[in-house]
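Novice: quick one, what's the 3D model for this:
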Amino acid sequence: MTSPSREQIRRWRGYLADERAEAAVYRDLATRRTGADREILLELAEAERRHEQHWLDLLGPEGDRPTRVGLRTRVLGLLARRFGSVFVLALLQRAEAGSPYEEDRDATSRMAADERIHEEVVRSLAMRGRARISGTFRAAVFGANDGLVSNLALVLGVGAAGAGNGLVLATGVAGLLAGALSMGAGEYVSVSSQRELLEASRPSPESGRALTRIDLDANEVALVFRARGMDEDEAAAQAALVLGERERERPTLPSLDVDVEAVGTPIGVAASSFGFFATGALVPIVPYLLGLSGGIAVAVACVLVGIALIGTGAVVGLLSGASMVKRAGRQLAIGFGAAAVTYALGLAFNAAGI
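Specialist: This next block holds a predicted model:
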């Protein structure tokens, strides 16, 4: 057997450090969970330990030398110890998906398969957290993005039309308050209505109680399932299953896949939308609050909004499992595209003397 090259040793030691650190992240997350989630995370840590042993076996004495953990893994560990949130699981999902073992001949095919399975396990764990925050998160992203883009467009359009700094600032503040109030009220009504619609899809408790008195030979329970889209045989089987449990004290009809909580609460979503819109809308007027004017104020506003748009796009990409760079670029292009149109209209009005 030939001795490993310096490049191989360097690469193996990097893998070893990452496996150790990722196992520690899973253990840190497990300390913040209970029940099945805790057991799953500990099993993932054990799998990473097996991978660690593979690299130790290949390295031999070289494995005793200290190895430097990558920045990504160090950040993961820090976040897991401080927060233990869905953000960490989303980062872990991306880390598992980006495993190099498929292309590395020094890693076994089982290790490469493990990493793919780990990605799906972490995706499933993160999915629960994503579902819990989906309603509020949607309102937050929408509110922040709308505040950034609409107020930047408003400020640039008014400024390009020849308005003075005082009028630009007053317009920006008015846009912030009007937009935040409108967004908050709109989200409250929207989410309240959506929850009411979803609640209307839940089976009535009275229908469940009627199951204890129903005629087993002639009944319409199967029609409930046929109305939900099942074929006749499948509906009959489901009806028989429900009726077979009617000896329970309070039998119920199974509901459709309706998760009202995933929508969010009206007050929570409204507050999130209001707060994030106001925060986003504040960014474009910061230069004017600091006393800047003219082209300098416009340039500073655009830079600040651009940074904020990139940040919101990156967070969306992180939590959705998509490319953070592409989502950030999309947010930036859409935001600046809308602002550019309004700025051009302002210039046109100014040139026409309106």
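Novice: please count neighbours and contacts with C-alpha atoms only from this point.
Specialist: Fine.
Novice: ok, the closest residue to Thr67 other than its chain neighbours to Arg246 distance?
Specialist: With sequence-adjacent residues excluded and distances taken as Cα to Cα, 6 or more residues apart in numbering, Thr67 is closest to Ala17, at 5.8 Å. Separation of Ala17 from Arg246 (Cα to Cα, to the nearest Å): 57 Å.
Novice: contacts only, for the residue nearest to Thr67.
Specialist: By Cα atoms under 8 Å, 6 or more residues apart in numbering, the contact set of Ala17 is 67-70.
Novice: now do 7 Å
Specialist: 67-69 (Cα atoms under 7 Å, 6 or more residues apart in numbering).
Novice: pull out the buried positions in the helix or strand hosting Arg10.
Specialist: Arg10 is part of helix 6-30, with elements assigned from DSSP states H and E. By neighbour count on 16 or more other Cα atoms under 10 Å, the buried set for helix 6-30 is 9, 12-30.
Novice: which elements pack onto whatever helix or strand comes next after it?
Specialist: Per DSSP H and E, helix 6-30 leads on to helix 35-59 as the next helix or strand towards the C-terminus. Other helices and strands packing on helix 35-59, by 3 or more Cα pairs under 7 Å, 6 or more residues apart in numbering; DSSP states H and E, are helix 6-30.
Novice: ok, now with 8 Å
Specialist: Under the contact criterion of 3 or more Cα pairs under 8 Å, 6 or more residues apart in numbering; DSSP states H and E, helix 35-59 touches helix 6-30, helix 109-160.
Novice: list the buried ones in it?
Specialist: Going by 16+ other Cα under 10 Å, helix 35-59 has these buried residues: 38, 40-45, 47-49, 51-52, 54-56, 58-59.
Novice: next: stretch 178-187.
Specialist: For stretch 178-187, by 16+ other Cα under 10 Å, it's 179-187.
Novice: alongside the first, I'd like the structure of this one:
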Amino acid sequence: MSPDTTEPNPPEPSKAQIRRWRQYLADERAEAAVYRDLAGRRAGEEKEILLGLAEAETRHERHWIDLLGDRVGKPRRGDAHTRFLGFLARRFGSVFVLALVQRAETRSPYDSEPDATPEMAADERIHVEVIRGLATHGRSRLSGSFRAAVFGANDGLVSNLSLILGVGASGVASNIILLTGVAGLLAGALSMGAGEYVSVRSQRELLEASTPDPEARHVLPDLNIDANELALLYRSRGMNPHEAEAQASAVLREGSSGQGAESPGRDEHEAVGTGFRAAISSFCFFAAGAVVPVLPYLFGLHALTAVFVAAALVGLTLLGTGAIVGLLSGGPPLQRGLRQLMIGYGAAAVTYLLGHLVGVGGA
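Specialist: Reported below is the predicted structural model:
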């Protein structure tokens, strides 16, 4: 009598497993929709990449459908965070949305999920890097003006709050504090705008001085193939002598195309931004930040009431700007916001204490 070779039926999944699988299925469908919505706002290579990510999420979706079998049940909604990303993707599709998606992908549960395959966990890890790559170009475009905007807003918030608290702690009248705050706003905004313009213009001029001349490739056909300085050019750009000689020989063999005579890579000028744009961003955002601690005095508040309201408004704004930086950089928004808050409040507290000491000493 031959032994029974039939495989035993797999164990029946528990109710908790079924609930978890259904939620994973809903989340995969929602994530695939986010990628399709993002793709709908893009073209060319970026569109194809995002559609490829959507297809990967669809493969994960099929895995949970296979496990559930006839227990799929009614379609469920994805988690609130993924639905919110879908809302943003449909309406904006900006680098901020990509940064949010990048952060969401890092929270994939599949590394510790026994019912997910190793391939699915690996897919999610690669998805983070794909989104990081897509977001990099947008971050580069934003970096110049965004840096100036964030720096300007935070400088306006902290410096004018510190100025107002320091002067107020000395015991002067509220109208003097208001005048001080307005003067600090104007002086700081003008100084920031002028300084940022000079800084960015200087940086661009340094980059321009280091950028290879594209016209240099036209002299390649006239170089002596046995004795020329093309190898020295490549050595000056960091190649060792052997690599430089090989590159020079290859370029000369290719003729006058001269592709090797130029340094590849992204445009550094794009990351720096323009001086005028940086100056306008710094001026406007410094002024926007500096007006926040002045608002209580503009609305007629006095003494400690005005101080507490100004500190609260500045604190909320610092949390917001820190969270935005965290979102754009892919970092934890709350942690970045709290960091901004502690730095701002620390500077303001020191100035307040100094103003109080001056006031007591003057009395």
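Novice: same list (the helices and strands packed on helix 35-59 of structure 1) but as a markdown table, adding distance to Gly353 of structure 1.
Specialist: Formatted as a markdown table, the helices and strands packed on helix 35-59 of structure 1 follow (distance: least, Cα to Cα, whole Å):
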| stretch | distance to Gly353 of structure 1 |
| --- | --- |
| helix 6-30 | 63 |
| helix 109-160 | 12 |
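Novice: hmm, back to that, list buried members of the contacts of Ala17 of structure 1 by neighbour count.
Specialist: Judged by 16+ other Cα under 10 Å, buried ones among the contacts of Ala17 of structure 1: 67, 69.
Novice: and which of the contacts of Ala17 of structure 1 is nearest Pro100 of structure 1?
Specialist: Val69 (15.9 Å; Cα to Cα).
Novice: so what's the aligned residue in structure 2 for the closest one up against?
Specialist: The alignment partner of Val69 of structure 1 in structure 2, by TM-score structural alignment, is Gly78. For Gly78 of structure 2, the contacting residues are 23, 26-30, by Cα under 8 Å, 6+ apart.
Novice: tell me how far Gly78 of structure 2 lies from Gln23 of structure 2.
Specialist: For Gly78 of structure 2, the distance to Gln23 of structure 2 - Cα to Cα - is 7 Å.
Novice: repeat that for Pro11 of structure 2.
Specialist: 20 Å.
Novice: picking up where we left off before, so which of the helices and strands packed on helix 35-59 of structure 1 gets nearest Pro287 of structure 1?
Specialist: That would be helix 109-160 among those, by Cα to Cα, at 11.0 Å.
Novice: buried residues in the helix or strand following that closest one?
Specialist: Tracing the chain C-terminally past helix 109-160 of structure 1 and defining elements by DSSP H and E, one meets helix 165-199 next. By 16+ other Cα under 10 Å, the buried positions in helix 165-199 of structure 1 come out as 165, 168-169, 171-173, 175-177, 179-188, 191-192, 194-195.
Novice: which one in structure 1 is furthest away from the centre?
Specialist: Asp217 (49.5 Å; Cα atoms, centre = their mean).
Novice: test my guess that Ala169 of structure 2 contacts Val350.
Specialist: No. Look at Ala169 of structure 2 against Val350 with Cα atoms under 8 Å: they stay out of range, at 11.2 Å.
Novice: any idea what Asp259 of structure 1 aligns with in structure 2?
Specialist: Using TM-score structural alignment, Asp259 of structure 1 pairs with Glu268 in structure 2.
Novice: same deal with Leu78 of structure 1?
Specialist: Per TM-score structural alignment, Leu78 of structure 1 is aligned with Phe87.
Novice: from Leu38 of structure 2, how far off is its match?
Specialist: Phe87 of structure 2 is 10 Å from Leu38 of structure 2, by Cα to Cα.
Novice: ok, now Glu229 of structure 2?
Specialist: 49 Å.
Novice: excluding chain neighbours, what is closest to the counterpart of Thr279 of structure 1 in structure 2?
Specialist: Residue correspondence to structure 2 (TM-score structural alignment): Thr279 of structure 1 is matched to Ala288. In space, and not counting its chain neighbours, Ala288 of structure 2 is closest to Ala153: 6.5 Å by Cα to Cα, 6+ apart.
Novice: what is the neighbour count of the aligned partner of the one you found in structure 1?
Specialist: Mapped onto structure 1 by TM-score structural alignment, Ala153 of structure 2 lines up with Ala144. Here the count is done by other Cα atoms under 10 Å, and Ala144 of structure 1 has 27 residues near it.
Novice: what sits against the counterpart of Thr106 of structure 2 in structure 1?
Specialist: For Thr106 of structure 2, the aligned position in structure 1 is Ala97, judged by TM-score structural alignment. The contact partners of Ala97 of structure 1, by Cα under 8 Å, 6+ apart, come to 115-116, 119.
Novice: how close does Ala97 of structure 1 sit to Ser192 of structure 1?
Specialist: 38 Å.
Novice: out of the contacts of Ala17 of structure 1, which is nearest to Gly329 of structure 1?
Specialist: Checking these one by one against Gly329 of structure 1 (Cα to Cα), the nearest turns out to be Val69, at 29.5 Å.
Novice: and that closest one, which of the three is it?
Specialist: Assigned with DSSP: H, G, I helix; E, B strand; the rest coil, Val69 of structure 1 falls in the coil class.
Novice: please tell me how far it sits from Ala90 of structure 1.
Specialist: Applying Cα to Cα to Val69 of structure 1 and Ala90 of structure 1 gives a distance of 20 Å.
Novice: and Ala340 of structure 1, by the same measure?
Specialist: Counting by Cα to Cα - Ala340 of structure 1 and Ala90 of structure 1 are separated by 34 Å.
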